[in-house]
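# coordinates only, no sequence provided:
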């Protein structure tokens, strides 16, 4: 019974959040895309990365990207790692409109939770995202900081100034400190996603 109530609350929350966009300059899909490109690392700021994040088709993601490019909120560059791929970056105009993000107040409310509550909440939502697909579970996006592929090394004695001590073992790429909190499409939880353990109620 409680599980059904939780689902009802999630649906109510989703409807409330969608209602926040009524009369807004951007559609919900455009807002999701802008939030994604504002937080994703360079490797993930691609058309396929957005499609994976939104659980939609490449065609639908392409239409969203083109509309944001046309509005001047996104710009396209050739990937330095793969000339066949494009990387998308938010423009100054895009960052400006992000200041009016209709979900900013939700982030503020979530930040009022203490760290233990936040981690519990995050892990529950990640578990749902990973398993809601049934036979084809999705790999939830996350940040490099708590990814299984992150390797932290000791700084080498006599190494060049500013040498990164963070390495992505999957891509064999060094990461800057600022990149550790970016979303990545290849995220894998450092601890395997499992059904969160039952805990005492939060008081």
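Perfect, thanks for sending it. Just so it is clear, the structure is predicted and the values come from calculations on it, not from any experiment.

# contacts and neighbour counts: CA atoms only from here.
Fine.

# nearest residue to the residue nearest the centre of the chain in space, ignoring adjacent ones along the chain?
Nearest to the geometric centre of the chain sits residue 183, at 4.4 Å (C-alpha atoms, centre = their mean). Nearest non-adjacent residue to residue 183, counting by C-alpha to C-alpha, 6 or more residues apart in numbering: residue 40, 4.2 Å away.

# next, count neighbours for that neighbour.
24 (other C-alpha atoms under 10 Å).

# that one: what's it in contact with?
182, 183, 184 (C-alpha atoms under 8 Å, 6 or more residues apart in numbering).

# just to check, residue 84 is in contact with residue 78?
Yes - with contact defined as C-alpha atoms under 8 Å, residue 84 reaches residue 78; the gap is 7.5 Å.

# what about those two, which has more around it?
residue 78 (12 against 8).

# which ones are touching that one?
84, 85, 86, 87.

# separation between it and residue 85?
Distance of residue 78 to residue 85, given as C-alpha to C-alpha, to the nearest Å: 6 Å.

# and what of residue 191?
31 Å.

# check residue 165 too.
Counting by C-alpha to C-alpha, the gap from residue 165 to residue 85 is 28 Å.

# again, but for residue 162
Distance from residue 162 to residue 85, by C-alpha to C-alpha: 29 Å.

# more neighbours: which of the two?
residue 85 (14 against 8).

# let's bring in a second one:
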């Protein structure tokens, strides 16, 4: 299989997995917003971060986000770190329909792959994504577990390592390590005890 055939398969897979028509009364663009805010970390839950992640304009992103706020799927909350800024978070109504996200068919397909193939496939797609983003001058997104900004201290008394972000100078909770971040800089992937990513790599 040549490189063009691989690219066509990746593109087609993404299109059919995003769904056609309305599901739960939401468009593909609205599902993309809910999906993003479900996985974004606390530093990346803003309209501008979503626009950057999906390579769309801020105006387009804001319109889609506003429609979801009106329907009760998103709400605005003051940032935990900076009370002057606002974060967008999913409501219980939004979390209640995420199981019906058409994207879940792609998740199930990935889950059906053998663990060793999942790791190789993820690495290959990450390389492709990084190259495309670089060629187009787009900012790459990723998680703390493979970011240069991640700092890890020695284990504490309860044998749990503590983590922090060098970029934001903020401590990180274990459950935050797998959230998508706008401040991501590709680095060496780390396996961390107790993290979602670490569990998948073992």
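Here it is on my side, so go on. Fair warning: this is a prediction, and the values are worked out from it, not measured in the lab.

# present the contacts of residue 78 of structure 1 as TSV; the columns should include distance to residue 31 of structure 1 and secondary structure.
Formatted as TSV, those follow (distance: C-alpha to C-alpha, whole Å; DSSP: H, G, I helix; E, B strand; the rest coil):
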residue	distance to residue 31 of structure 1	secondary structure
84	26	coil
85	23	coil
86	20	strand
87	18	strand
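
# tell me the two of these that are most distant?
Farthest-apart pair in the contacts of residue 78 of structure 1 is 84 and 87; separation 10.2 Å (C-alpha to C-alpha).

# what's residue 172 of structure 2 aligned with over in structure 1?
Using TM-score structural alignment, the partner of residue 172 of structure 2 in structure 1 is residue 175.

# for the residue nearest to its match when sequence neighbours are not counted, give me its contacts.
Nearest residue to residue 175 of structure 1, sequence neighbours excluded (C-alpha to C-alpha, 6+ apart): residue 166, at 5.2 Å. Residue 166 of structure 1 sits next to 150, 151, 152, 153, 174, 175, 176, 177 when contact means C-alpha under 8 Å, 6+ apart.

# can you give me the helices for structure 1?
2-19, 28-39, 47-54, 58-70, 92-98, 104-111, 115-131 (DSSP state H).

# CSV please, covering the ones you listed and showing distance to residue 170 of structure 1 and mean neighbour count.
Formatted as CSV, the helices of structure 1 follow (distance: least, C-alpha to C-alpha, whole Å; neighbours: other C-alpha atoms under 10 Å):
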stretch, distance to residue 170 of structure 1, mean neighbour count
helix 2-19, 34, 11
helix 28-39, 20, 19
helix 47-54, 16, 20
helix 58-70, 24, 17
helix 92-98, 30, 15
helix 104-111, 31, 10
helix 115-131, 20, 15
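
# format the ones you listed as a markdown table; extra columns: distance to residue 139 of structure 1.
Putting the helices of structure 1 into a markdown table (distance: least, C-alpha to C-alpha, whole Å) gives the following:
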| stretch | distance to residue 139 of structure 1 |
| --- | --- |
| helix 2-19 | 20 |
| helix 28-39 | 16 |
| helix 47-54 | 9 |
| helix 58-70 | 17 |
| helix 92-98 | 26 |
| helix 104-111 | 23 |
| helix 115-131 | 5 |
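
# out of those, nearest to residue 143 of structure 1?
helix 28-39 (9.4 Å).

# touching the closest one from outside, list them.
18, 21, 45, 50, 53-54, 64-65, 68, 88-90, 94, 98, 101, 182-183.

# please redo it, this time with the cut-off set to 7 Å
Contacts to helix 28-39 of structure 1, defined as C-alpha atoms under 7 Å, 6 or more residues apart in numbering, come from residues 18, 21, 45, 50, 64, 89, 90, 182, 183.

# how close does the corresponding residue of structure 1 for residue 47 of structure 2 sit to residue 185 of structure 1?
Alignment note (TM-score structural alignment): residue 47 of structure 2 maps to residue 47 of structure 1. Separation of residue 47 of structure 1 from residue 185 of structure 1 (C-alpha to C-alpha): 12 Å.

# next one: residue 121 of structure 1
Counting by C-alpha to C-alpha, the gap from residue 121 of structure 1 to residue 185 of structure 1 is 21 Å.

# which residue packs closest to residue 41 of structure 2, ignoring adjacent ones?
Residue 41 of structure 2's closest residue in space is residue 179 (C-alpha to C-alpha, 6+ apart), at 4.7 Å.
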